[in-house]
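1. Just to be clear, the model below is a prediction. Sequence and coordinates:
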Amino acid sequence: MHSFEAMHSLRQRLGACFLAVGILAVLAVPSANAAVPAVPAVPAGTGGASVPKVSCGWPAVVSPSRLNFAFPETNATYWVMPYQLAKGDQLVAEGTYPSARFTSLTTYDSKGSPIDSLADNAIAPSAGSKNPFSQANAGTDPAQHRYRVIARSGVEAGSGHNTLAATANSAASGSGFIALRIYVPDQPSDPTGGVPLPTLSIQHQGGSTSNIATCPAAGSSQGPAGPLADFLRQLVKSNAPPGGFEGCGKSTPSAPGFAVPNKVGGLFPNPYNKYLCTPIEYKSGRIAVIRGKAPTFPNTSLDQSVLTKTQLRYWSLCQNQWQLPYPSSSCAADFQTALKDGKYTYVVSTPQDRPAQATTSHQITWISWGPTNVNGILLLRNMLPAGDFHNAVQNIQKGQDPATVMGPYYPTITYCTKAAFDKGGPDACPAP
């Protein structure tokens, strides 16, 4: 069992994670002759809010190229399974650790607020297996990288032992969602990290089991017009705070500056990320220049182990749109970012305003502005900081100045004209 302090810390992390990482997608409809059992409904009188009933496992998938909601990260893919558990039921996920930078399983209530979560290095392997996210001698055989996680009603968050609380406040029954995240798979063309999605089943009180066949991976039903798309769009709109995304500290589009987000509703946040953000506004011929010191990270795209001692597991900068349902326009992850003397320079612009020097060969990373008819929101993500890395976003306490906490790792932003940058490079656009 986790200690009280560990459980309290987990609740703090879950409660403080306020920014959505888009867990939104659509149902993949099985073929007409596919025999797959439906997930049982919430029994009458249990008080559990309704979630969609589905007939196959992991029906919802999100990435900016599929359904683009709630600031999704372009280097990650998310799968979601709605569940409805009667008293004594438990949802069982049996899977293989993916070959990727990061993975996790998180449970959410029917409004998209987090209940409980397990990061990859906290998921204990099954008997005879090893966890490559926590054991240096785990080998490379997927058959020896197996795990089993259960989501159970009636337990507290942070209980450990590969158990996730499936209902808030230890309710005996209810409904919600379980989400599987996979960041930066070793093979970019394979978002599952080279392994099948976890198999799902519901074990009922009394001993019977309902196996749930995994949804087919192909089909137009996974697109924006799929059967669950409208439901999920409404879920985003219903759970966004009044007026939508409420901004980034005192920063404004005309006077940008990175700050902790003011407030975002319960939109399936990732408990292992923290964020800084700033609004920006488009003007023809103008670019945004962002600079800072780059934290170290395990570059798994170059076969570096996630067990390598680094400052963060993952970080990125993303340009998003400041309008519901908050789509992402473009991201640059840590491994996609050019560095000079350990520092990064990003240029955010439209293609026509892109300076000639805004290329990795000039140690500058370009990020596409995206649509220009709405203001943008830049998000800096920090994931899973090392305990001795005190400059992470996670260390910013309420009311603190992020620049003071982060020091050289704090990102500065300034507007500049394309003409000035073309003439003098980044030095022609001094940081504020």
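-> Okay, I see it.

2. going forward, measure contacts and count neighbours with C-alpha atoms only.
-> Fine.

3. Do you have the helices of the stretch 201-350 of the chain handy? List them.
-> 229-239 (DSSP state H, counting those that start in this stretch).

4. Just the strands from it, written as ranges.
-> 209-212, 273-280, 286-293, 314-321, 328-333, 339-340, 343-349 (DSSP state E, counting those that start in this stretch).

5. What residues sit buried inside the second one?
-> What that stands for is strand 273-280. By 16 or more other Cα atoms under 10 Å, the buried positions in strand 273-280 come out as N273, K274, Y275, L276, C277, T278, P279, I280.

6. so the fifth one sits right up against F258, yeah?
-> Meaning C277. Yes - with contact defined as Cα atoms under 8 Å, C277 reaches F258; the gap is 5.1 Å.

7. returning to that earlier point: okay if I get the strands of the stretch 201-350 of the chain as TSV plus distance to A179?
-> Listed next are the strands of the stretch 201-350 of the chain as TSV, based on distance: least, Cα to Cα, whole Å:
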stretch	distance to A179
strand 209-212	16
strand 273-280	15
strand 286-293	32
strand 314-321	19
strand 328-333	19
strand 339-340	33
strand 343-349	31
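
8. before we go on, here's another structure to hold up against the first:
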Amino acid sequence: MSIAHDHPLHSWFWPAVHGGDPFWNIWYSEPNCRYWLSQVQIPQGATLRLTARFPHARYASYQTYTPQQRSIDMLTDHEWTPAPGADNPYRAGADRAADERNYTIDVVAEPVPTEPSDRRPDTLYAGSAADLDYQTICYRVYLPDDGRDVTGGVGIPEPELHLADGRVLVGDEAREVLALGPGHKYRLRTPFPSLTDYLAVRDQEAAPLGFPATNPLHWQLFIGYPQPASDYTGESVPEPKDAGGFNDNRDTRYVYAHVSRMHGEVLVLRGKMPTTASAPNGETRMPGDVQTRYWSITQNESFYTQRGTGVLCDQDVPVDENGWFTIVTSTTTDRPRNATAENGVAFLPWPQNGDGAGDFDYGLLVLRNLVPNPDFAEAVGQIPWVGDEKATMGDYLPTATYMSRQEFEALDQDVTP
């Protein structure tokens, strides 16, 4: 169902919207998520104040980055202090549909304090103004509630610039002083500098069938952009200080797997779904005892284009009485007749353009846990290093079986155990 945009999606301060089509679709944007980016010059001693309302959505956050798109600081929805008389709907037990949901966040051009106790409340640190030409701010909203637009039905945050001398600037005056940078023109960072470089490693001689996909499927913890190049070259994986990538979200971690229809026209995934903050029965309170706030699996093009093409999130996937799911991913043409929700099966379409560079059999699966509970021992974020995926995640890491459409259709109509 198409939802009308009840609020402006851009402003002078938020000039670009990232996400699945029809938005700027790069960086493997989760199709249920939208990202707003701004790049500004905050004067020394000034505070950039963002005034907004908590979105009607599963998740929201603010994060700051270096010009190289590495994370500096982050504030997640449940950490924001509501305005007097308002409620924070993301805290355990809170009313998710509360009417009063105002808040403010301050952004300062200062380094993150070494001691957490030295942090100012509701303050996002964007790095020293002396060290950075611009301060880069990202605002995210995941999975708006049914019937809400991509902003979660509340619009995008409004900026005020509070200068050190006490003046407060808005509108064109603030825009002139903040001197917007080129953040909305970020180039696509990729492990492959050019299409020629990508094709050279993809189409190398003596590559095995479906390369770089394997059968059996091979899940890997994502640890940063040097890693995908090693999937093609065989070079050893570097050891970055932090798992993630350019514009990584500290609240989520990923496992990924190259897949190919050369191994079978239908890929069947079986695994256990963690408990989440989905509200299938109209629950009005935010739960506090779930294993992860949000779960999803996506199909994507290659690490060259980094386009997200399809998504299933927790509320889209039927599960049996023990929490197990079955997902089929294939082209829509090869979709088995019994791959339906009525039969307990979720369907994830294969990327229409394959890898986005001529290999129409290619796909890339990415599985996310967003805001996992620290006590969820099988969460993606608990994986110590590449190679420890199955030992850590157990049944929460899906198994995968390639087969033909006819083979899947020969299964019982109700394929759940």
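-> Arrived safely, thanks for sending. On a predicted model such as this, the values are computed, not experimentally measured, just so you know.

9. just curious, which of the buried residues of strand 273-280 of the first structure is nearest to G425 of the first structure?
-> Set against G425 of the first structure, the nearest of these by Cα to Cα is I280 (20.8 Å).

10. show me what contacts the alignment partner in the second structure of that closest one?
-> In the second structure, the position corresponding to I280 of the first structure is occupied by V259, as judged by TM-score structural alignment. Under the criterion of Cα atoms under 8 Å, 6 or more residues apart in numbering, the contact list for V259 of the second structure reads G210, P212, A213, T214, L217, Y362, G363, L364, L365.

11. Which of these remain contacts when I look at the first structure?
-> Contacts from the contacts of V259 of the second structure that recur in the first structure, judged by both residues aligned by TM-score structural alignment, their matches' Cα atoms under 8 Å, are P212, A213, T214, L217, Y362, G363, L364, L365.

12. could you check the distance from the third one over to E176 of the second structure?
-> Plainly put, T214 of the second structure is 53 Å away from E176 of the second structure if you go by Cα to Cα, to the nearest Å.

13. Over to the second one?
-> Using Cα to Cα, one obtains 50 Å as the distance from A213 of the second structure to E176 of the second structure.

14. Which elements pack onto the strand or helix carrying I182 of the first structure?
-> Using DSSP states H and E, I182 of the first structure sits within strand 174-185. Taking 3 or more Cα pairs under 8 Å, 6 or more residues apart in numbering; DSSP states H and E as the contact definition, the neighbouring helices and strands of strand 174-185 of the first structure are strand 76-85, strand 100-108.

15. Tell me which of those strands sits nearest to V348 of the first structure.
-> V348 of the first structure lies closest to strand 76-85 among those, at 21.0 Å (Cα to Cα).

16. hmm, back to that, superpose on the second structure and give me the mean offset of the strand holding I182 of the first structure.
-> Strand 174-185 of the first structure: mean distance to aligned residues in the second structure after superposition is 1.6 Å, counting by mean Cα distance after the TM-score superposition for the first structure.

17. for A403 of the first structure, what are its contacts?
-> Contacts here follow Cα under 8 Å, 6+ apart; on that basis A403 of the first structure touches Y410.

18. In the second structure, what sits opposite it in the alignment?
-> That one, A403 of the first structure, aligns with K390 by TM-score structural alignment.

19. Would you confirm that its match belongs to a strand?
-> No - secondary structure of K390 of the second structure, determined by DSSP: H, G, I helix; E, B strand; the rest coil: helix, with no strand assignment.

20. Quick check: the gap between it and G147 of the second structure.
-> If you measure K390 of the second structure against G147 of the second structure using Cα to Cα, the figure is 38 Å.

21. Now do the end-to-end distance for stretch 348-360 of the first structure.
-> The first and last residues of stretch 348-360 of the first structure sit 14 Å apart, counting by Cα to Cα.

22. What sits closest to the aligned residue in the second structure for N68 of the first structure if chain neighbours are left out?
-> When the second structure is aligned by TM-score structural alignment, the residue opposite N68 of the first structure is N25. The shortest distance from N25 of the second structure to any residue that is not its chain neighbour, by Cα to Cα, 6 or more residues apart in numbering, is 5.1 Å, and that residue is G19.

23. Tell me how many other residues surround the counterpart of T417 of the first structure in the second structure.
-> Matched across to the second structure, T417 of the first structure falls on S404, judged by TM-score structural alignment. A count of nearby residues for S404 of the second structure, using other Cα atoms under 10 Å, gives 18.

24. List the buried residues in stretch 326-336 of the first structure.
-> Within stretch 326-336 of the first structure, judged by 16+ other Cα under 10 Å, the buried ones are Y326, P327, S328, S329, S330, C331, A332, A333, D334, F335.

25. how near is the fourth one to Q321 of the first structure?
-> S329 of the first structure sits 7 Å away from Q321 of the first structure, going by Cα to Cα.

26. and if you look at the third one?
-> Distance from S328 of the first structure to Q321 of the first structure, counting by Cα to Cα: 6 Å.

27. rewinding a little: more neighbours: A213 and E176 of the second structure, which one.
-> A213 (22 against 11).

28. what's the closest non-adjacent residue to the counterpart of that one in the first structure?
-> Under the alignment defined by TM-score structural alignment, A213 of the second structure is paired with P253 of the first structure. Of all residues beyond its chain neighbours, the one nearest P253 of the first structure is I280 (4.3 Å), with distances taken as Cα to Cα, 6+ apart.

29. who touches G88 of the first structure in this structure?
-> Here G88 of the first structure is in contact with R152, S153, A172, S173, H204, Q205 (Cα under 8 Å, 6+ apart).

30. Farthest pair within these?
-> Comparing every pair within the contacts of G88 of the first structure by Cα to Cα identifies A172 and H204 as the most remote, at 13.1 Å.

31. Looking at those two, which has the bigger crowd around it?
-> The neighbour comparison of A172 of the first structure against H204 (other Cα under 10 Å) goes to A172, with 20 against 16.

32. Is the more buried one in contact with Q84, as I believe?
-> No - under the contact definition of Cα under 8 Å, A172 of the first structure does not touch Q84, with a separation of 11.7 Å.

33. Does P228 of the second structure lie in a helix or a strand, and which?
-> P228 of the second structure is part of helix 226-233, with elements assigned from DSSP H and E.

34. Report the buried residues of that helix.
-> Using 16+ other Cα under 10 Å as the test for burial, helix 226-233 of the second structure gives P226, Q227, P228, A229, D231, Y232.

35. For the fourth one, give its distance to F222 of the second structure.
-> Using Cα to Cα, one gets 12 Å for the distance from A229 of the second structure to F222 of the second structure.
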